[in-house]
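Asker: This is the structure alone, sequence omitted:
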């Protein structure tokens, strides 16, 4: 199987796409202008033929971001994974290398698996201490308008960040499938979206600090018990049951000296996750030429 190839390097002081190759079932689109010309970033859109991933499709690509360059890898809409045929599983693999002082931004729309779909993806990122990476990886429960709620058969997503010398810096796998302990919908209940955001490196330090503060404030507000002054006695307050939050988020650090931050989200609506991403990543507009998810 031939692999797609993307190489972004600094040429005459600007981030430049120096190599681009793709083959069915996907292709890359590189617009001449995706944002402000003052920003130094190359935007690359990944699209699939036929508007989605067909059962048994296998996609693989290599991405290289050279020293000091900036690349944005995104999509035009959600990645639809069609129903599986027999035991066929659709697969996607990406190998990315991020150089010194370089930034790779991976901000796709969510994966949406149709009923009975089977999908697996592996994304490996090789970095050096001066590399920066923003990764968003998320999935919705399916086609709401057709009554599908976590009705796919299998979903697995693995993200692996390796420091030079192949030292594991971050490794995360999300695996959703029906099993002995009930279906996916029974376990996730009313939540329709799960997401993970990873921020790593010197170019994202300010956003790391801000997003941790914002998540802390957001969740403290959502999980705060009503006060006595709000009309609840201490007796009733002791037995008060919090309503289920419509949006949950948590933050944790990883790597040497907390070099990276991972944010995990569960939400009852796709719109609220889009809004969260827009708000938290808006400050990247100056760096990328356009704000993510707008």
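Answerer: Here it is on my side, so go on. The shown structure was predicted, so the numbers you read here are calculated from the model rather than taken from an experiment.
Asker: Only C-alpha atoms from now on, for both contacts and neighbour counts.
Answerer: Noted.
Asker: Stretch 278-294: end-to-end distance?
Answerer: 7 Å (CA to CA, to the nearest Å).
Asker: buried stuff in it?
Answerer: With burial defined by 16 or more other CA atoms under 10 Å, the residues of stretch 278-294 counted as buried are 278, 280, 281, 282, 284, 287, 288, 289, 290, 291, 292, 293.
Asker: alright, now check it against this:
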């Protein structure tokens, strides 16, 4: 074997970086100004567009919109939301978020990072995510609260374009939610589903249901706002069985409600259609219209 050549002086080696540049984040910030919440900072990064319709109450209303009404494969939406002490924010969407078919295995991603100050309120009430045929979608949400903050967050998805008979024809769904209070993790919710590897219509999975609705309420047990919303969630429990002939399939939707921790409520519902869940949405929005919370129903004209 021949000897390796000897290099008498070090030769600088420069490698082209293959790392992707850090992704840009959209951002919004809400503060209380003269007794009313105001949007004091707003930055849009495509494909996300932030809209601010007029608010009829003390809360700021910000609507998440996108070009084309959805996300194509490879899209990455990243949003930072900050609600300063005492301020109130309602986040909604312009319409259902359509996840279009994936090309070459690319994934549409959406990441939200939120921060709430003392006594701040954030309500996240989007329309459902619609997972179209051959789509791949991943979402991650992380919220940091102070002990007196209040967060109500809705997470909602459809199995496909139900009006076209499309059901669980997507490739992959992954969702993760983390909520921390004063740095402590109090809620962790992870969900992943791949229809090619699982039987969607199995009773162990989704059975005959097509739309899935979750609500997470995090706040202080001493907060009157938390108690009010907790009572509304508790009232949504399904009626108990009154005999051997009770059938869950006879109900417009199936719902479970649990107080997971002293400061956390969780509601989950499954239905055959979007309209089946309207009474549940109406009950939540009526509660949020209380003067202690949003002061009005920002989605009244929409629904």
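Answerer: Done, it's in. Predicted model, so just to flag it, every value in this text is computed and none were measured.
Asker: rewinding a little: what would the buried residues of stretch 278-294 of structure 1 look like in TSV with secondary structure and distance to residue 108 of structure 1?
Answerer: Formatted as TSV, these follow (DSSP: H, G, I helix; E, B strand; the rest coil; distance: CA to CA, whole Å):
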residue	secondary structure	distance to residue 108 of structure 1
278	helix	13
280	helix	15
281	helix	13
282	helix	16
284	helix	16
287	helix	18
288	helix	15
289	coil	17
290	coil	15
291	coil	13
292	coil	10
293	coil	9
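Asker: Among these, which one lies nearest to residue 86 of structure 1?
Answerer: Residue 86 of structure 1 has its nearest neighbour among the buried residues of stretch 278-294 of structure 1 in residue 293, at 35.3 Å by CA to CA.
Asker: now the closest one: how far from residue 79 of structure 1?
Answerer: Residue 293 of structure 1 is 15 Å from residue 79 of structure 1, by CA to CA.
Asker: Check residue 280 of structure 1 too.
Answerer: Going from residue 280 of structure 1 to residue 79 of structure 1 by CA to CA gives 22 Å.
Asker: One more: residue 255 of structure 1?
Answerer: On the measure of CA to CA, residue 255 of structure 1 and residue 79 of structure 1 end up 30 Å apart.
Asker: what about the helices in the stretch 101-250 of structure 2?
Answerer: Under the criterion DSSP state H, counting those that start in this stretch, the stretch 101-250 of structure 2 contains helices at 224-234.
Asker: before we move on, back to that, residue 255 and residue 79 of structure 1: who's more crowded?
Answerer: residue 79 (20 against 13; other CA atoms under 10 Å).
Asker: Give the equivalent position in structure 2 for the more buried one.
Answerer: Aligning on TM-score structural alignment places residue 79 of structure 1 opposite residue 97 in structure 2.
Asker: so its match makes contact with residue 127?
Answerer: Yes. In this structure, residue 97 of structure 2 is within contact of residue 127 by CA atoms under 8 Å, at 7.1 Å.
Asker: Make sure residue 14 of structure 1 is actually in contact with residue 39.
Answerer: No. Counting by CA under 8 Å, residue 14 of structure 1 stays clear of residue 39, with 9.4 Å between them.
Asker: tell me which of the buried residues of stretch 278-294 of structure 1 is nearest to residue 84 of structure 1?
Answerer: Residue 84 of structure 1 lies nearest to residue 293 out of these, by CA to CA, at 29.3 Å.
Asker: show me the contacts for the closest one.
Answerer: 107, 274, 277, 278 (CA atoms under 8 Å, 6 or more residues apart in numbering).
Asker: Equivalent analysis for residue 133 of structure 2, please.
Answerer: By CA under 8 Å, 6+ apart, the contact set of residue 133 of structure 2 is 100, 101, 160, 166, 168, 169, 170, 171.
Asker: gap between the last one and residue 102 of structure 2?
Answerer: Just to be clear, that refers to residue 171 of structure 2. With the distance defined as CA to CA, residue 171 of structure 2 ends up 8 Å from residue 102 of structure 2.
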